[in-house]
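> using only what follows, build the 3D model:
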Amino acid sequence: MTTLFDGYRLGDLRLPNRVVMAPMTRVRAAAGGLATPSMAAHYAQRATAGLLVSEGVQPSLIGQSNPGTPGLHTEEQIAAWRPVTAAVHTNGGRIFAQIMHGGRVSHPDTTGLQPVGPSAVPAVGNVFTPNGPQPAPMPRALDTAEIPEHAHSYAAAARAAIDAGFDGVELHGANGYLISQFLSSNANLRTDRYGGPVANRIRFAVEAVSATVDAVGADRTGIRLSPGGTFWGVEETEVPELYAALLHELARLQVAYVHLEATADEEVLVGLRRAWPGTLIMNPVVPMGPKQADRAAADHWLGLGADLISFGRAFIANPDLVERLRNALPLAPVDEATFYEGGDAGYLTYPAYQYPA
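So this is what the prediction gives:
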């Protein structure tokens, strides 16, 4: 029987276990979207994971969603990431960069630019800005001719990530951000080749992944998806058909992995597992939902055919999460007040488990 602590081959990488640190926004970047020494220490502390996936990294200024997030679209940003990846590798780890284009989930106060999206439909809710939460603004609908530029921005950021020392990249196709907006049936009201039927709604995702595969190779390219998710007000019709069609195209491209979130019924997710012939990372709970991933949830999904299991909040408070899971040690609680407040508190201050003397 497969366990969390068995090794796994992911492309050219040999993972010592099947525990993945999920991408989590922590807004600790310096001005200009630069990675910092604290970020290097944070990821290095968690390098015992089979694979680390970084926080979402914007591929362009217009792709930035939140203030305080890092980028991979300038030479200075690439240079700032190199000590982070070096620290992870020195500690024996492996790390992919998650490339995240926010699309309509952004604000002019953050970027100085009007957000863009598939259609002129604003996200639901307040977005983070340097001046506090504000209602999501009206995005500008992308012209058909400029959509390939945004699809190729993922590939450009992927090349930058490899230059910065990352082992690969994960395209953020989930949680209501740009790829997810194109998959949506209410954020995407287009009538051209990028909107309407399933074959058109998956086109942007396929073009972004294809460009990234061409740029850095299929074995260095993954994608995260949230089937049926409703983050930022997105809705999706024909969910099983939509994602089956997308997975068919991703299989043709032979990407390194698909990373699914538990945003649909288990029956739907198991069907997608059967439809996907490659490596599957499963995030067994809804991100930021009421439940936190644990060993029982991980074992359940390994039994259903997942290859790797990603943990989010558990990794924030437990830098030694792999050891705690392996030895059935208690997990430290996370302080949600420090998620996005900046600084090292709640970022570098969680200790490893202290065994009794």
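> only C-alpha atoms for contact and neighbour calcs from this point on.
Will do.
> what's the next secondary structure element after the longest strand anywhere in the chain?
For the chain, the longest strand by residue count, based on DSSP state E, is strand 51-57. Using DSSP states H and E, the helix or strand that follows strand 51-57 in sequence is helix 75-90.
> who does that following helix touch, helix- and strand-wise?
Secondary-structure packing of helix 75-90 (3 or more CA pairs under 8 Å, 6 or more residues apart in numbering; DSSP states H and E): helix 37-45, helix 147-163.
> need the residues that contact it.
32-37, 39-41, 43-44, 47, 70-72, 94-95, 160-161, 163-166 (CA atoms under 8 Å, 6 or more residues apart in numbering).
> hmm, which of those residues are the buried ones?
33-36, 39-41, 43-44, 47, 70-72, 94-95, 160-161, 163-166 (16 or more other CA atoms under 10 Å).
> second chain to compare with the first, below:
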Amino acid sequence: MPTKYPTLASPIQLGSLTLKNRAVMASLTRNRASPGGVPTDLMALYYSQRCSAGLILSEGTFVEEIGGAWLNVPGLYTPAQIKGWKKVTAAVHENNSLIFAQLWHLGRVAHPHHQAGRPNVGPSAVKAEGGKFRLLADSPGYVTPAPIEDPSEYVEIYRKAARAAKEAGFDGVELHAGTGYLPHQFIEARSNKRTDKWGGSVENRARFVLEIIKACVAEWGDSKRVGIKLTPAGGYNDMGDSDDDARKQYTYLIQELDKLDIGYIQFSQGFPTAGFNSLVPLDEFRPLVKNALVFNNGGLTGDIAEDQLKGKGVVGGPIHAAVFGRDYIANHNLLHVLQTGGEVKNADPALYYDTADDLSLGYTDY
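This next block holds a predicted model:
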């Protein structure tokens, strides 16, 4: 392969795993699972097509039957779902790549009509403002969640999902702890008003995430098979503490995560145009990470990725892998396109999600 971006094309170790290159495919919700959240043969084809990535992060995958606002999203809490994912992971491995399952729960920003008759949950009875649901009716919008009585019970839900991911043949798991979803809601004072050991102080607000990570590590028996995604700048789903508060909170959390010797920390700028603080996560927190690999996500091009992998313009050292999202939709062989200077095609946003009778349209037909 031509090497326009030699560092991006170079392999790297993630614990005992060898990533054949440093291009990571981001989690991309595509809504092609069957009813009941069961992965399909078409999904196996979709992921197998994108194995030019050194590591694939699965689409967000629900850890229980509630906590969603999307149709036809896969889960990891039933035997049928595990069986379906086995087809996907086998297809990825047959095509010489690796895949982590992203563990997902929307918490207070889930759609109230899709909660199996149960209330939305969150750390506190604090409603998120706004509430525009994709593919589902906006009304009634975000609702006030029921505070989770014992968060340790949810730690166990994530533990079971991590166990299911291992059974399904994944190479590891990533905790989605950003973008205003349940773990993120525990991290920030904006949404966490608890006064017990799960809230109130910087240390207590970090507890939920840290306990989930420890549970995932225990299930896998290898800390390097566990990663996390963070969006400290907020700006989505009514999240984002002030600069000072976010800096204190995430400094503590990231240092504690790094002590656990996990595989990687994925930083994402998120949606800065709607942000509540001005932090640039990579600049702020890269210097704190000593043991984990650092992944960066958000608006990357081949040039930017190569520079950041070489440490150019990055405070505290280079990143270790570059995470590309939407470019992988229309460019299944994205790394080859980048390396050869080819045109990175744009996908049709109208076909991001399941909107056609032919589910392959805008999915596996590029």
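> care to give me the TM-score?
Once superposed, the chains reach a TM-score of 0.91 (TM-score structural alignment, normalised by the length of the first structure), with 341 aligned residues with a CA RMSD of 1.8 Å.
> what residues in the second structure pair up with the longest strand of the first structure?
Mapping strand 51-57 of the first structure onto the second structure (TM-score structural alignment) gives residues 55-61.
> ok, now stretch 23-38 of the first structure?
Counting by TM-score structural alignment, stretch 23-38 of the first structure corresponds to residues 27-42.
> got the contact list for the matching stretch?
Contacts for stretch 27-42 of the second structure (CA under 8 Å, 6+ apart): 43, 56-60, 70-75, 80-82, 84-85, 87-88, 102, 325-326, 352-354, 359-360, 364.
> what residues are up against the corresponding residue of the first structure for Lys160 of the second structure?
Taking TM-score structural alignment for the superposition, Lys160 of the second structure sits opposite Ala156 in the first structure. With contacts defined as CA under 8 Å, 6+ apart, Ala156 of the first structure is in contact with 59, 73, 212, 215.
> swap in Val322 of the first structure?
19, 48-49.
> how far does stretch 326-333 of the second structure stretch from start to finish?
Taking CA to CA, to the nearest Å, stretch 326-333 of the second structure runs 13 Å from one end to the other.
> that one aligns to what range in the first structure?
So stretch 326-333 of the second structure sits over residues 313-320 in the first structure, by TM-score structural alignment.
> and of the contacts of Val322 of the first structure, the nearest to Val124 of the first structure?
Closest approach between the contacts of Val322 of the first structure and Val124 of the first structure, by CA to CA: Val19, at 32.9 Å.
> do you know how far the closest one is from Gln64 of the first structure?
28 Å.
> give me the number of residues near Val88 of the first structure?
Applying other CA atoms under 10 Å, we find 24 other residues in the vicinity of Val88 of the first structure.
> check Val289 of the second structure too.
21.
> counterpart of it in the first structure?
That one, Val289 of the second structure, aligns with Trp276 by TM-score structural alignment.
> ok, now which ones touch the nearest residue to its match once chain neighbours are set aside?
Counting by CA to CA, 6 or more residues apart in numbering, Trp276 of the first structure lies nearest to Leu247, which is 6.1 Å off, once chain neighbours are set aside. Contacts for Leu247 of the first structure (CA under 8 Å, 6+ apart) come out as 272, 275-276.
> check the gap between the equivalent of Leu247 of the first structure over in the second structure and Ile262 of the second structure for me.
Under the alignment by TM-score structural alignment, Leu247 of the first structure pairs with Ile254 in the second structure. Counting by CA to CA, the gap from Ile254 of the second structure to Ile262 of the second structure is 11 Å.
> then Leu98 of the second structure?
17 Å.
> now swap in Gly172 of the second structure and tell me
From Gly172 of the second structure to Ile262 of the second structure the distance is 11 Å (CA to CA).
> next: Lys193 of the second structure.
Separation of Lys193 of the second structure from Ile262 of the second structure (CA to CA): 28 Å.
> okay, the two: which has more neighbours?
Each of Lys193 of the second structure and Ile262 has its neighbours counted (other CA under 10 Å); Ile262 has more, 23 against 19.
> the first structure: which residue goes with Thr144 of the second structure?
Thr144 of the second structure maps onto Met138 in the first structure, by TM-score structural alignment.
> could you find the closest non-adjacent residue to its match?
Met138 of the first structure sits nearest to Pro122 (CA to CA, 6+ apart), 4.7 Å away.
> quick check, nearest of the contacts of Ala156 of the first structure to Pro133 of the first structure?
Nearest member of the contacts of Ala156 of the first structure to Pro133 of the first structure, counting by CA to CA, is Pro59, at 22.9 Å.
> give me the neighbour count for that closest one.
28.
> so Gly271 of the first structure is in which element?
helix 266-275.
> show me the contact partners of stretch 140-152 of the first structure.
114-120, 192, 204-205, 207-208, 211-212.
> of those residues, grab the buried ones for ChimeraX.
Burial among the contacts of stretch 140-152 of the first structure is assessed by 16+ other CA under 10 Å; the matching ChimeraX selection reads:
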select :114,115,116,117,118,119,120,204,205,207,208,211,212
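> hmm, back to that, for the residue nearest to Met138 of the first structure, give its distance to Val322 of the first structure.
40 Å.
> show me the strands in the second structure, by range?
Under DSSP E, the second structure gives strands at 12-14, 17-19, 23-25, 55-62, 99-104, 121-122, 146-147, 172-176, 226-230, 264-268, 293-297, 321-324.
> so what corresponds to Asn126 of the first structure in the second structure?
Aligned partner of Asn126 of the first structure by TM-score structural alignment: Gly131.
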